[in-house]
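Colleague: Fold the following, please.
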Amino acid sequence: MLERTFIHVPRIGEKREAALWVRGYTSWDRFREAYPPGAFREHALGYLDRDLAARSLPRAHAWRLFPEFAGCVLYLDIETTGLYAGPNSVTCIGTYDGRTVRAFVAGADIDEFEHTLNRAELLVTYNGACFDIPFLKTAFPRLDFDRPAHIDLMYPLRKLGFRGGLKGVERQLCIRRDEAIAGADGYTAVLLWHAHERGCPSALETLVRYCLEDVVNLEPLMIEVFNRFVETYPLDIRRLPIPPRPKIAARADADLVRRLTARPLPAP
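Modeller: I've put the predicted structure just below:
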């Protein structure tokens, strides 16, 4: 898809890009060969580079990067203490690279996350631009989170008409998750960490399971976004298949989740 993308070029918006496609300029090569020579052609050609496109694409169109980084994608989600972003605010980092599902936990192996990040060329998150990445930059100031390209799925999903948090979007798209933590949310994850600190034996594994459920669901969500957009374009682009869901070894304590999510209703 990226070789057919012009929207990151200054002065080319969605309408002008669509007009280029309709006129037959359906790829960078076709544009280079057939567009009349002149200042605009030379100006545009200066932007037809993968890395430049990755830095320049509007957030709502960053999904176009996905096929270009096959094999180098890292799905990413974090859990926190619920406080402000600080050096010790990240409790769990969940990652999935299409092969290995892994959690990095504060006080255990969270420093090993650096090696996983260094192998990634593309990060895929949900609301990561405003939440996950700023928290991680504060927690790991020497790591370069700006080096990998980044797709924050919240923005293209909004353009497709899906709003709300990750779990709500999953429900709208019929993407399932483990029933044991189906009622949990970000605040539950905070409570699970506090329960772990108080010595609850099943809290940490439940937190890890919750985090990794978020992570592995980013993959079908990413592919759903890609397929829904390409269906609307006058281009011959194949839909991507959704791969089998990976197994998650960590198990959730459903009773603990029920107790933590049974919050009293506020007084009227």
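Colleague: only C-alpha atoms for contact and neighbour calcs from this point on.
Modeller: Fine.
Colleague: Please enumerate the helices of the stretch 51-200 of the chain.
Modeller: All helices of the stretch 51-200 of the chain, identified by DSSP state H, counting those that start in this stretch, fall at 113-119, 133-139, 154-159, 166-172, 186-197.
Colleague: between those, which gets nearest to residue 84?
Modeller: helix 133-139 (8.4 Å; C-alpha to C-alpha).
Colleague: For the closest one, give me every contacting residue.
Modeller: 85-90, 128, 143, 145 (C-alpha atoms under 8 Å, 6 or more residues apart in numbering).
Colleague: please redo it, this time with the cut-off set to 6 Å
Modeller: Contacting residues not belonging to helix 133-139 are listed as 85-87 [C-alpha atoms under 6 Å, 6 or more residues apart in numbering].
Colleague: Relative to residue 131, how far out is residue 89?
Modeller: Taking C-alpha to C-alpha, to the nearest Å as the measure, residue 89 falls 12 Å from residue 131.
Colleague: rewinding a little: would TSV of the helices of the stretch 51-200 of the chain with distance to residue 79 be doable?
Modeller: Below are these laid out as TSV (distance: least, C-alpha to C-alpha, whole Å):
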stretch	distance to residue 79
helix 113-119	14
helix 133-139	10
helix 154-159	17
helix 166-172	14
helix 186-197	7
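Colleague: here's the other one to compare against:
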Amino acid sequence: MTDRCDAYLDIETTGLSPDACPITVIGIHLCRGTEEKFVQLVGDGITAEALLDALQGVHTIYTFNGARFDLPYIRHRLGIDLLAEGFGHCDLMHHCHHKGLRGGLKKIEPALGIRRRLPDVNGYEAVRLWWRYINDYDAAALETLLEYNKEDTQNLKILRRHVT
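Modeller: Here you go, the predicted structure:
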């Protein structure tokens, strides 16, 4: 078994402004050799310490548009710069662009034959699911949001195989 551990990371937020919109979920798909583990930080459980703990031993973090969104958002909201902490980072969006694949993850996935279990959930719906959970105590909404986030991280691993 290899000691190298890679992480596929995706965040959910209530909007696009890190000043006004909190992170609601951080999903991390950890892969070390043939071992895989999935970690989600949710709501008040999202702290710098919890994130660094979840990423312990990780060599490279893989994201989609993470250089412009996920990592700066984490830096702003949690006060930690994951690159300065020594993690490598690979933004798979750039690899997609080099292969002529443009658009968001949900647009690129079908072009590569990557399927979704929740094809009708997108970033806008993720925000709505969070607020249904918070405002209406809708546990099923949270469950759907967490499954959507998990699927994003799992699909990043598949995407990597196609574009790197």
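Colleague: closest one to residue 75 of the first structure among the helices of the stretch 51-200 of the first structure?
Modeller: helix 113-119 (10.4 Å).
Colleague: hmm, back to that, so between residue 89 and residue 131 of the first structure, which is more surrounded?
Modeller: residue 89 (18 against 14; other C-alpha atoms under 10 Å).
Colleague: Might one say that the more buried one is in contact with residue 78?
Modeller: No: Residue 89 of the first structure lies out of contact with residue 78 (C-alpha atoms under 6 Å); the separation is 10.2 Å.
Colleague: Tell me which of the helices of the stretch 51-200 of the first structure sits nearest to residue 215 of the first structure.
Modeller: helix 166-172 (10.5 Å).
Colleague: Any buried residues in that closest one, and which?
Modeller: 166-167, 169-170 (16 or more other C-alpha atoms under 10 Å).
Colleague: same check, this time on stretch 81-96 of the second structure
Modeller: Buried-residue list, stretch 81-96 of the second structure, by 16+ other C-alpha under 10 Å: 81-82, 87, 89-96.
Colleague: give me the number of residues near the residue nearest to residue 138 of the second structure when sequence neighbours are not counted?
Modeller: Setting aside the residues directly before and after it, residue 138 of the second structure is nearest to residue 132 in space (C-alpha to C-alpha, 6 or more residues apart in numbering), at 5.8 Å. Using other C-alpha under 10 Å, the number of residues around residue 132 of the second structure comes to 16.
Colleague: What lines up with residue 132 of the second structure in the first structure?
Modeller: Under the alignment (TM-score structural alignment), residue 132 of the second structure maps onto residue 195 of the first structure.
Colleague: Give me the helices and strands touching the longest helix anywhere in the second structure, please.
Modeller: The longest helix of the second structure (DSSP state H) is helix 139-163. Applying 3 or more C-alpha pairs under 6 Å, 6 or more residues apart in numbering; DSSP states H and E, one finds that helix 139-163 of the second structure contacts helix 123-136.
Colleague: try 7 Å
Modeller: strand 6-13, strand 23-32, helix 92-98, helix 123-136 (3 or more C-alpha pairs under 7 Å, 6 or more residues apart in numbering; DSSP states H and E).
Colleague: closest to residue 51 of the second structure out of the ones you listed?
Modeller: strand 23-32 (8.3 Å).
Colleague: aligned partner of residue 14 of the first structure in the second structure?
Modeller: Residue 14 of the first structure maps onto nothing in the second structure, by TM-score structural alignment.
Colleague: ditto for residue 153 of the first structure
Modeller: Per TM-score structural alignment, residue 153 of the first structure is aligned with residue 92.
Colleague: Pull the contacting residues for its match.
Modeller: 62-64, 160 (C-alpha atoms under 7 Å, 6 or more residues apart in numbering).
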